[in-house]
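> Quick one, what's the 3D model for this:
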Amino acid sequence: MMLPAVSAEDAFDIGWAAVDLMRPTIALKAFGIARQQGVPDADYAHTIALGNAGQPLPAVSRLRQLHRQPLAGIAGALREDQHAVAQGISTAYNSGVNEGRITHVKLQNA
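As a prediction, the model looks like this:
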């Protein structure tokens, strides 16, 4: 994989595409590159990818460390519904790709 050869902004975009395609390892690498190069919100994106990679507890802990009010609710919801989050991440069947496509279409039409 040639991710280190891309710009920080491209790595950030690749990370979100990898999240949409449920490729958490690629997303973690891409967001890691973006974080190293100082892309805004790359820390938060990396944390979301960490949760998608089957590590919800470290993701929740990291969200708490980042101290962002909008994300504090997400961290609490992940903690409250830990079983469902783990099930959704570890199951081959989920609606993640469809939800990502719906969001993409909504953003294009906005």
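
> For the rest of this, base every contact and every neighbour count on C-alpha atoms.
Will do.

> quick one: the helices in this structure?
Ranges of helices within the chain are 8-20, 24-36, 42-52, 56-66, 69-80, 82-90, 96-109, based on DSSP state H.

> Tabulate the ones you listed in TSV, adding columns for mean neighbour count.
Converted to TSV, those look like this (neighbours: other CA atoms under 10 Å):
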stretch	mean neighbour count
helix 8-20	21
helix 24-36	23
helix 42-52	22
helix 56-66	17
helix 69-80	14
helix 82-90	15
helix 96-109	12
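
> One more, so I can put them side by side:
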Amino acid sequence: MVNLPAFLLRHRITVEPYLGDSAYGPQYGPAVADIPALVAESVRLVRAADGRDVTSTAQVIAEPGLNCPAGSRITLPTGRITTALSVAHHTAPGLPVPACCEVMCE
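Okay, the predicted model is just below:
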């Protein structure tokens, strides 16, 4: 399997992985900074993890293996903090196409 070429990942993001809810609200893991990614801030209609149709205002493409479950906090290159709505891991074993992780953000 071929990984996404590093030269395409021109932006840097910070991810705080969602761990779950507690009595005090959502809990996040330690922030992981300087993650290479390709960010497109455009409006799209997507389906969230719970099945609702929601509006995504940013899409992030990163290397496979990104630890970013739905609900994670992401700091975009512009400094805007957003929430991951859905995460898709794209793979094509045996084919010469790059594998990547796609995150749709609130």
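
> Kindly provide the TM-score of these chains.
Once superposed, the chains reach a TM-score of 0.25 (TM-score structural alignment, normalised by the length of structure 2), with 50 aligned residues with a CA RMSD of 4.6 Å.

> what residues are up against the residue lying closest to Ile48 of structure 1 once chain neighbours are set aside?
Counting by CA to CA, 6 or more residues apart in numbering, Ala59 is the residue found nearest to Ile48 of structure 1 once chain neighbours are left out, at 6.7 Å. For Ala59 of structure 1, the contact set (CA atoms under 8 Å, 6 or more residues apart in numbering) comprises Thr47, Ile48, Leu50, Gly51.

> Would you reformat the residues you listed as JSON lines and include distance to Asp20 of structure 1?
Listed next are these as JSON lines, based on distance: CA to CA, whole Å:
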{"residue": "Thr47", "distance to Asp20 of structure 1": "15"}
{"residue": "Ile48", "distance to Asp20 of structure 1": "12"}
{"residue": "Leu50", "distance to Asp20 of structure 1": "14"}
{"residue": "Gly51", "distance to Asp20 of structure 1": "14"}
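
> from those residues, which is closest to Trp16 of structure 1?
Ile48 (10.0 Å; CA to CA).

> Against Ala27 of structure 1, how distant is that closest one?
Distance, Ile48 of structure 1 to Ala27 of structure 1, by CA to CA, to the nearest Å: 9 Å.

> ok, now Glu9 of structure 1?
Glu9 of structure 1 sits 13 Å away from Ala27 of structure 1, going by CA to CA.
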